[in-house]
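Peer 1: how does the following fold in three dimensions:
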Amino acid sequence: MRILDYLTESSVLFPSSTNKQEILTQMAAKASEIGHGVDVQAFTKAIFEREAIMSTGIGLQIAIPHAKLPAIEDFFVVAAILGGDAEWDALDKKPVRLVFMIGGPADKQSDYLKILSKITLVIKNPARRKALMHAKDAAAVLAAFDEL
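Peer 2: Okay, the predicted model is just below:
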């Protein structure tokens, strides 16, 4: 399993907004646009419901919002590289600069955990995290995940 099987150039965003709700809505719309059986309204609702339970801001200026729904055909990742700090109510109380949204089928928890693990491996590396935060195009984002 490689992250690049789930993250493509068309699923990398560079939102101008630093508003959490706007970013999540834009990312959910992108997930619907790229396919995988994503109903944008249902997916957006699931993302916001998950976020209401507990912030997906995991620290290190990273958020990993996620939702799994029965109608989604396969896993996908949408990445957002933010141009400024977004308040996210993160665990470490720091603003977020990188957002990785994971969506997928409700019945494949082990696949979800593998994807989450791969993303975590990349973002724990300070050099890769810095490269992602300074990425100016999708190719630079994908390069951070190459070989994983």
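
Peer 1: can we go C-alpha only for contacts and neighbour counts from here?
Peer 2: OK.

Peer 1: chain neighbours aside, what residue packs nearest to residue 28?
Peer 2: Leaving aside its sequence neighbours, residue 28 sits nearest to residue 44 (Cα to Cα, 6 or more residues apart in numbering; 5.7 Å).

Peer 1: what sits against the most centrally placed residue in the chain?
Peer 2: Taking Cα atoms, centre = their mean as the criterion, residue 100 is the residue nearest the geometric centre of the chain, at 1.5 Å. Remark: with contacts taken as Cα atoms under 8 Å, 6 or more residues apart in numbering, residue 100 is in contact with 62-65, 77-80.

Peer 1: one step back: count the residues that sit near the residue nearest to residue 28.
Peer 2: Neighbours of residue 44 under the rule other Cα atoms under 10 Å: 22.

Peer 1: for comparison, sequence B:
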Amino acid sequence: MAISEFFSAADVILDAGPGNKATLLDLLASEAAARNGQSRQEILDALRAREQIGSTALGKGVALPHTELQAVNTPLVLFARLQRPIDFDARDDEPVDLVFLALWPASNRKGLLSAMSEICRALRDPQAPRKLRAAKTAEDAVQILLQAVASETGPCDGPL
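Peer 2: Purely as a prediction, here's the structure:
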């Protein structure tokens, strides 16, 4: 399932203001819970558990926190652009200001990997993150991402 099938302006948060990684994950869990009816705490616990394995920061100011949940039936991808970059324990030590959250049904692991790969490939174009940082509206951000996804076809290996 391509992210273009379910990602829309309603899934975009521009100029979010969390001051640290913990607050950001809490914000994303709250936003996701409001959209998919899951418990905010269940989502937050799953995101924290995933971050304990290792940071989901991709580098160059981008993070892709993700998790699979048993009770989720439909995938959810959120995009948040932060007002100020925050430390996300990135390998390149760059703070993060562009964040994509992917929540996926545990029964469809292949779909999660495909969506994450799509996002990662799109962000390999150095213009995509620059344009996302400058997007004026949620609709603009969606178009920027979907255009970048459509133009990228290669594999996503390693950091950005």
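
Peer 1: what would you report as the TM-score here?
Peer 2: Structural agreement between the overlaid chains, expressed as a TM-score with TM-score structural alignment, normalised by the length of structure 1, amounts to 0.92; 147 aligned residues with a Cα RMSD of 1.4 Å.

Peer 1: and residue 6 of structure 1, how far is that from residue 24 of structure 1?
Peer 2: Between residue 6 of structure 1 and residue 24 of structure 1 the distance, using Cα to Cα, to the nearest Å, works out to 18 Å.

Peer 1: and the top strand by length along structure 1 against structure 2, how far off on average?
Peer 2: Ranked by residue count under DSSP state E, the longest strand found in structure 1 is strand 76-86. Here the mean offset of strand 76-86 of structure 1 against structure 2 after fitting is 0.8 Å, by mean Cα distance after the TM-score superposition for structure 1.

Peer 1: tell me how far that strand is from the chain's mean position?
Peer 2: Put simply, strand 76-86 of structure 1 sits 7 Å off its chain's centre (Cα atoms, centre = their mean, to the nearest Å).

Peer 1: try stretch 2-18 of structure 1
Peer 2: Going by Cα atoms, centre = their mean, the spacing between the C-alpha centre of stretch 2-18 of structure 1 and its chain's C-alpha centre is 8 Å.

Peer 1: same question, stretch 4-21 of structure 1
Peer 2: 7 Å.

Peer 1: between its first and last residues, how far does it reach?
Peer 2: Taking Cα to Cα as the criterion, the two ends of stretch 4-21 of structure 1 lie 26 Å apart.

Peer 1: so what touches that stretch?
Peer 2: Taking Cα under 8 Å, 6+ apart as the criterion, the residues outside stretch 4-21 of structure 1 that touch it are 23, 27, 30-31, 34, 75-88, 138-139, 141-142, 145-146, 148.

Peer 1: which of the residues you listed are buried, as a PyMOL select command?
Peer 2: This is the PyMOL syntax for the buried subset of these, where burial follows 16 or more other Cα atoms under 10 Å:
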select buried, resi 23+27+30+31+75+76+77+78+79+80+81+82+83+84+85+86+87+88+138+141+142+145
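
Peer 1: next helix or strand past the longest strand of structure 1?
Peer 2: On the C-terminal side of strand 76-86 of structure 1, the closest following helix or strand by DSSP states H and E is strand 96-104.

Peer 1: next, count neighbours for residue 54 of structure 1.
Peer 2: Using other Cα under 10 Å, residue 54 of structure 1 has 11 neighbouring residues.

Peer 1: from the contacts of residue 100 of structure 1, which single one is nearest residue 117 of structure 1?
Peer 2: Using Cα to Cα, residue 64 is the member of these that sits closest to residue 117 of structure 1, with 11.4 Å.

Peer 1: got the contact list for the closest one?
Peer 2: Each residue near residue 64 of structure 1 by Cα under 8 Å, 6+ apart is listed here: 56-58, 99-102.

Peer 1: now tabulate those in JSON lines and tack on distance to residue 113 of structure 1.
Peer 2: Converted to JSON lines, those look like this (distance: Cα to Cα, whole Å):
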{"residue": "56", "distance to residue 113 of structure 1": "15"}
{"residue": "57", "distance to residue 113 of structure 1": "17"}
{"residue": "58", "distance to residue 113 of structure 1": "15"}
{"residue": "99", "distance to residue 113 of structure 1": "17"}
{"residue": "100", "distance to residue 113 of structure 1": "14"}
{"residue": "101", "distance to residue 113 of structure 1": "13"}
{"residue": "102", "distance to residue 113 of structure 1": "10"}
